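>>> give me coordinates for this.
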Amino acid sequence: MMRQILIGMTVSAFCAGAAVAQVAPEAVAFTEGAVEQSLSGAAGNPEEGKKVFATAGLGNCVACHAAEITKDIPFPGTVGPTLDGAADRWSEAQLRGLVANAKMTFDGTIMPSFYKTSGYIRPGDAYTGKAGTEPLPPVLSAQQVEDVVAYLMTFKE
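Predicted coordinates:
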């Protein structure tokens, strides 16, 4: 009986893990810049997304973008477009694609690619002054991308 319970628990854990599969950065499927599938296999958390959006060591989106909804975050940037109404302009899949790798939508953009590991023009190795070696870790994890997308989905007019 105990063996059957342990086998059942193992199978359940395996199936649950298979259902929530993370997409590796090199396996992200872009369709006209959009990414339909969740990168983490889980829903994003807008509160965590706001932290990533505002934190310099993470996404630091606020360094380039401003929006009325982010007026409580100091020092909004003006380099990128305003994000007011972002959820009205772009679908969740399009926002996911923009956060993961905006260059798949806007070829000449200076926006960083937050979820890729190779194809960089001049990667740096932290603050050493030396070139980094690919593959590099992505700037954000799959779940952090999902969290930022969930936060951006709250940017309604």
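>>> drop to CA atoms for contacts and neighbour counts, all remaining ones
OK.
>>> where along this structure do the helices fall?
For the chain, applying DSSP state H gives helices covering 2-19, 46-54, 86-89, 92-101, 142-152.
>>> and Gln144, what is it in contact with?
44, 48-49, 52 (Cα atoms under 8 Å, 6 or more residues apart in numbering).
>>> make a markdown table from the helices of the chain and add distance to Asp125 to it.
Formatted as a markdown table, the entries for the helices of the chain read as follows, by distance: least, Cα to Cα, whole Å:
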| stretch | distance to Asp125 |
| --- | --- |
| helix 2-19 | 33 |
| helix 46-54 | 22 |
| helix 86-89 | 33 |
| helix 92-101 | 20 |
| helix 142-152 | 22 |
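>>> quick one: closest of the ones you listed to Asn60.
Closest approach to Asn60 among those is made by helix 46-54 (5.1 Å; Cα to Cα).
>>> and the closest one, what does it pack onto?
Applying 3 or more Cα pairs under 8 Å, 6 or more residues apart in numbering; DSSP states H and E, one finds that helix 46-54 contacts helix 142-152.
>>> the structure of the following sequence is requested for comparison with the preceding one:
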Amino acid sequence: MLVKLKTWIACAALMTATSALASGVVAPGDVSIEDGAVTASLTGAAGSAAEGRKVFADRKLGNCLACHAVTDQSEQLFHGEVGPALDGAADRWSEAELRAIVVNSKSIFSDATIMPGFYTLDVGKDVREDLIGKTILSAEQVEDVVAYLATLKE
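Next comes the predicted model:
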């Protein structure tokens, strides 16, 4: 039974990866961060700022408000103070830099940052077994969050 379950999980992972390739989505392991930036969209299309705003606030997805404050989300409770306030993020970082930060912040800031990489499989050790090989956000959700952050100007 365990062998069948492991085979099924491996097949499901392969089908997901094949589906991502067929749809033009860049797989997490294929994202190239160069000079602190990911220049190309992970999906080949621009994200939706409105959807990104939702992902940003959703405590089961991005949960960005757990660490960051942003005036645009003042209707949300409990903004964090661990990370920098993101008002003016679009003035401080380019869209390509924002994408790199969301994809894998540790490769941009340092391994010491507590911000997770939202679209990387490089997540450290002792990962819960059911989460191995999974990203926190999908490529589309990353593009949506980047589109939202790109609206945050002073």
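>>> work out the TM-score between the chains.
Here the TM-score for the pair of chains, by TM-score structural alignment, normalised by the length of the second structure, is 0.80; 134 aligned residues with a Cα RMSD of 2.0 Å.
>>> returning to that earlier point: among the helices of the first structure, which is nearest Pro123 of the first structure?
Shortest separation from Pro123 of the first structure across the helices of the first structure is recorded for helix 92-101, at 15.5 Å, computed as Cα to Cα.
>>> out of the helices of the first structure, nearest to Gly108 of the first structure?
Shortest distance between Gly108 of the first structure and the helices of the first structure, using Cα to Cα, is found for helix 92-101: 11.9 Å.
>>> residue in the first structure paired with Leu137 of the second structure?
Matched across to the first structure, Leu137 of the second structure falls on Leu140, judged by TM-score structural alignment.
>>> related to what we said a few turns ago, ok, so of the contacts of Gln144 of the first structure, who is nearest Val20 of the first structure?
Gly44 (12.9 Å).
>>> tell me the contacts of the equivalent of that closest one over in the second structure?
Residue mapping for Gly44 of the first structure onto the second structure gives Gly47, with TM-score structural alignment as the criterion. Gly47 of the second structure is in contact with 140-147, counting by Cα under 8 Å, 6+ apart.
>>> do that again at 6 Å, thanks
143-144, 147 (Cα atoms under 6 Å, 6 or more residues apart in numbering).
>>> so can I have JSON lines of those showing distance to Ala12 of the second structure?
JSON lines is the format used below for the contacts of Gly47 of the second structure (distance: Cα to Cα, whole Å):
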{"residue": "Glu143", "distance to Ala12 of the second structure": "24"}
{"residue": "Asp144", "distance to Ala12 of the second structure": "25"}
{"residue": "Ala147", "distance to Ala12 of the second structure": "30"}
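>>> who wins on neighbours among those residues?
Glu143 (28 neighbours; other Cα atoms under 10 Å).
>>> name the nearest residue to that residue, sequence neighbours excluded.
Distances taken as Cα to Cα, 6 or more residues apart in numbering place Gly47 nearest to Glu143 of the second structure, at 4.4 Å, with adjacent residues excluded.
>>> ok, Val145 of the second structure next?
The spatially closest residue to Val145 of the second structure, leaving aside those adjacent along the chain, is Gly52, at 3.9 Å (Cα to Cα, 6+ apart).
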